[in-house]
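Asker: this one's structure only:
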């Protein structure tokens, strides 16, 4: 009898272990599309130099983040006039395969030639959207090209400031791609297995540099796309789209008043409210979705002007770095319900603008010059509980990725002491 119960308990444990989700980071906003991870037992204290570095890998141009699934890391970058997809072993950094194709590109406003979008991993496939509109699906295990589309020619894309910039989103059997075309296909859904178009959300707003996110309102699956392209006068805002057929439920305008401006931060969901922000003139806005799927602006916050990074929802608040420029950057907290600013802290100027990742009861913060810290963030304020200087290099704007206790950080520019652009893997489990 006891032996039987023991066998039953072991079977239950094995079943739970088999059904537990892998510690993956398959998209740049993470497995929950909100910059959070369920990982626990991470190191919250480390020596002055920070957690142990496991490995590093040289990278080319671009500010896209790595994604991780099944023990593999995928990096999308540019080298010698080519866009390159590298697949690495997560434990060692050894390259398993590489796919590349020509992609010479020069942005109109002097930005670098690298891709703007992160890869996406789903169901054994890797999806990448290049700066000139090359969209392809690759086999995660081998790198074999499953299908490929040249969106610029096939869809007659509208002009952009810096090429294609919104990371695609997988929802079920659909690959959601922000576009902006001459015939007003603002967002399209493609069959992720074949690349065939399933629906197109029709709207005049072109593609921004914000990435779409999923949301469920009143039992209905939706796509949230913060659009707005190279329009004069500038137009754009939040589209709430039916994920089933592409119907545009609502379109809430929110865009900087100046032509040379872009929207980058992704929409952030809390209940039936969505926070969107740009950093040039208008700042942030919180949009409330009604049961009939109409939308209205619940509050505005001009000083909650997230720019290169997205805010993170937690405990009825939005936390994020505000400020278009380094000299006015600060970490802020806004209450979702009221729109009140609860506090603002520049953290001693150490991080300037930074990316937040919520995990294991705290927030990891990656500053734009190569600093990492654990932060305790509450409605009452911010406290640094651990900090380290990994390197000193500008444009560390890429959000980090966390998978299986490994933290993946991109150094995008050459830095002090001769350091070169690279992907670095740090140990947060104390292996």
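Answerer: Right, received. Where do you want to start? Bear in mind the structure is a predicted one, so any value in this text is a computation, not a measurement.
Asker: please count neighbours and contacts with C-alpha atoms only from this point.
Answerer: OK.
Asker: biggest helix in this protein by residues?
Answerer: In the chain, taking DSSP state H as the definition, the longest helix is helix 2-19.
Asker: could you list the residues in contact with that one?
Answerer: The contact list for helix 2-19 (Cα atoms under 8 Å, 6 or more residues apart in numbering) is empty.
Asker: who does the following helix or strand past it touch, helix- and strand-wise?
Answerer: Scanning forward in sequence from helix 2-19 by DSSP states H and E, the next helix or strand is strand 53-58. Contacts defined by 3 or more Cα pairs under 8 Å, 6 or more residues apart in numbering; DSSP states H and E place strand 53-58 against strand 422-427.
Asker: how does it look with 10 Å?
Answerer: For strand 53-58, the packing partners by 3 or more Cα pairs under 10 Å, 6 or more residues apart in numbering; DSSP states H and E come out as strand 406-411, strand 422-427.
Asker: so which of these is the most packed in?
Answerer: For the helices and strands packed on strand 53-58, the largest average neighbour count (mean count of other Cα atoms under 10 Å) is found in strand 406-411, namely a mean of 24.
Asker: so how far is it off the chain centroid?
Answerer: Strand 406-411 sits 14 Å away from the centroid of its parent chain (Cα atoms, centre = their mean, to the nearest Å).
Asker: quick one: that strand to strand 53-58, angle?
Answerer: Angle, strand 406-411 to strand 53-58, by axes from the mean of the first three to the mean of the last three Cα atoms, to 10 degrees: 40 degrees.
Asker: contacts only, for residue 57.
Answerer: By Cα atoms under 10 Å, 6 or more residues apart in numbering, the contact set of residue 57 is 75, 88, 92, 93, 94, 95, 410, 421, 422, 423, 424, 425.
Asker: this is the comparison structure:
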């Protein structure tokens, strides 16, 4: 819909921060025709939008079902255009902005099926340019449709025609138009990073840059009189002449695939939100030549797929899960806020419009003072992973299931969503009574009560009734949160703060014999172990940094991985670099030789361990081997700790067959030749955790004449990422002479979308038993990762290498 007020822009020239001069028209000034809006900076052009002091608030005008896609919403000339999947096909669809009714749809291709936690459907956003709608599809299709009726005008397969290198989750760059040239980031090291096409027929006009791309989208700007395309690739950022493809300048950033969208600031600066460190670039031009300088680098905005906006000398964006305000001049953090939660934002009328991943919509002042929320409402109930758009006075939002138009309209009462109430665990217990007593005490009494309580505790976290665990942080801080095995991967919960104190707490109900790893996150960025808990533990591989270990009363600690006592004979570790021709890469291999190997002439059984570095250093397996051999619980063995430089691909995904082949045809013969091994399948065991466990099973079931023993801990069995392939092999093959061990934890990986490692492991054990296999399967009240797996290393070693058995 068009705003009457827009007509007043017909005779004005707006000077924009991009350095471009744009003539506003009745049909265009209030549009949002492409990814990140009209000027590709995440900022709407309208002013006077939010009149909260005059009884205005947020009101859902319409909400319609819509299938899965990450594509955001483009709005122009009375059409709302986006993409969706019906689980069979992917579509471009145009809707009526007044009521959400469908105007037309175009079938792109069969649905791009999500994988590795991604969802079905398209990633990029359609670009509306006059009579055209341009789309770059996830499978590499670039095409133009009629904006009026959705009919195909032209189409080409960029991936096939210019041999583009497809990103892991498919192509996701959103195209833009400058004049008669349609441009998108196609990717390819042979001068095909960015391509320019004739928008009327799709003919390739030029290509430029020699770099790979992932999900970045270009923007246009004018610097020093030169109109140019700014394109960020995985390792470089380019300034390109949009008419000819000439590269005006290039700058190497080397930050990888999370360098998503450049943000032009003022007349000569570009902000790059990179993966680990973001940077501010300054351009200059002398005697016709460009130069690029880095003004500053910061890690204050990083690790997010959300783009950043700029207003009056300040950047606003997400850093991790937190909205962050950063000073443009210095890169220093001005403030951070946990509310309203992780999501995506744009800038409208000097306000942040934020759509969270929980489906809540929030309006907050864009101010360096702090996060100040003005209004909010619940729009969706399902997972939301797309930034909002704004056009003609309305907010357009979508998630993986629905699309909605939200108006800024008169409301009976201005609504802001209340923060969820603190859930009281064991409300009749002593800890709950202590909290209530402190909450109702005077300021002077509060500190005294807290000090007395802390001093009276024998250990932390505080355990109540053998099943309630109260995690406590007592100290000065703005924000305290925690992550841990009892939460979903990537999830963290803020600790509750008793008003007027520095006492923070969170409570959980756990099994009486549980053991979990957790971390404290202090003031958003500082990851620390619990200062009140002496039990430290390795937090990886999901959580990174320092970790603490909660031991419930019924948990029985083990010490086989502890540093061996004086007098215990120690094994020796040899490390060498191993080159694989099958995988076309190199890896470090660490070989543990038991005490006495050099002096003896015996041959030894061999254990191969995936994720070798972590198993060796974090699980402390060499200590376990020394201790268990010395105490005669297992016989002496050779252990081969194998690293994987590309474990994400090699273990369970595209490279799994080559990885198993590497073991069988390259590494194992090398080990047998170099060391005195028992060179038979019955004397070999292969093991690993998570995806390393998958790789162990995949190798054993594909090469049963080489491996007759396999162990997996918290084994990765996600169906789209290798799980289906492994279960098919097991289901369709005859029973093989393989001995199997598996363990997993109750507090293993359980994602918020319901994907559950415990359930996948239980299902796999059921399949194995149905096929006649004898499986040593153990579900324990433990978590995921090094600190959990090392508690049962002795069980694996004793199962496969008992002292009494000699092959």
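Answerer: That came through, no problem. None of the values given here were measured: they were computed from a predicted structure.
Asker: how many neighbours does the spatially closest residue to residue 235 of the second structure that is not a sequence neighbour have?
Answerer: Spatial nearest neighbour of residue 235 of the second structure, chain neighbours left out: residue 254 (4.1 Å); criterion: Cα to Cα, 6 or more residues apart in numbering. Using other Cα atoms under 10 Å, residue 254 of the second structure has 14 other residues around it.
Asker: what do you get for the one 10 residues further on?
Answerer: The tally of other residues near residue 264 of the second structure (other Cα under 10 Å) stands at 27.
Asker: my read is that residue 259 of the second structure contacts residue 305, right?
Answerer: Yes - taking contacts as Cα atoms under 10 Å, residue 259 of the second structure lies within contact range of residue 305: 8.6 Å.
Asker: okay, and the common contacts of these two?
Answerer: 215, 273, 274, 275.
Asker: could you single out the nearest of those residues to residue 578 of the second structure?
Answerer: Nearest to residue 578 of the second structure among those is residue 275, at 30.2 Å by Cα to Cα.
Asker: the closest one against residue 258, yeah?
Answerer: Yes - Residue 275 of the second structure is within contact range of residue 258, at 4.9 Å (criterion: Cα under 10 Å).
Asker: what's the matching residue for residue 285 of the first structure over in the second structure?
Answerer: Using TM-score structural alignment, the equivalent of residue 285 of the first structure in the second structure is residue 279.
Asker: my bad, should have said residue 114 of the first structure
Answerer: Using TM-score structural alignment as the criterion, residue 114 of the first structure maps onto residue 121 of the second structure.
Asker: in a helix, that match, correct?
Answerer: No - counting by DSSP: H, G, I helix; E, B strand; the rest coil, residue 121 of the second structure is located in no helix; its state is coil.
Asker: and the gap between the nearest residue to residue 156 of the second structure once chain neighbours are set aside and residue 312 of the second structure?
Answerer: Nearest non-adjacent residue to residue 156 of the second structure, counting by Cα to Cα, 6+ apart: residue 142, 5.5 Å away. Using Cα to Cα, to the nearest Å, residue 142 of the second structure is found at 37 Å from residue 312 of the second structure.
Asker: between those two, tell me which one has more neighbours.
Answerer: Neighbours were counted for residue 142 of the second structure and for residue 312 using other Cα under 10 Å; residue 142 has more, 21 against 11.
Asker: and the more buried one, what's its match in the first structure?
Answerer: Taking TM-score structural alignment, the alignment pairs residue 142 of the second structure with residue 135 from the first structure.
Asker: all helices of the second structure, in order?
Answerer: All helices of the second structure, identified by DSSP H, fall at 158-161, 430-439, 443-456, 612-617, 621-630, 647-650, 656-662, 668-674, 691-702, 723-732, 757-770, 786-789, 793-800.
Asker: before we move on, back to that, thinking the match of residue 285 of the first structure is in contact with residue 297, fair?
Answerer: Yes - between residue 279 of the second structure and residue 297 there is a contact at 4.3 Å, judged by Cα under 10 Å.
Asker: which residues are common contacts for the two?
Answerer: Joint contacts of residue 279 of the second structure and residue 297 (Cα under 10 Å, 6+ apart) are 271, 272, 273, 331.
Asker: skipping adjacent residues, who's closest to the third one in space?
Answerer: Closest residue to residue 273 of the second structure apart from its sequence neighbours, by Cα to Cα, 6+ apart: residue 259 at 5.6 Å.
Asker: ranges for the strands of the stretch 101-250 of the second structure?
Answerer: Secondary structure of the stretch 101-250 of the second structure by DSSP state E, counting those that start in this stretch: the strands cover 102-110, 127-129, 132-136, 141-146, 152-157, 176-178, 181-185, 194-198, 204-208, 219-223, 226-232, 236-240, 247-252.
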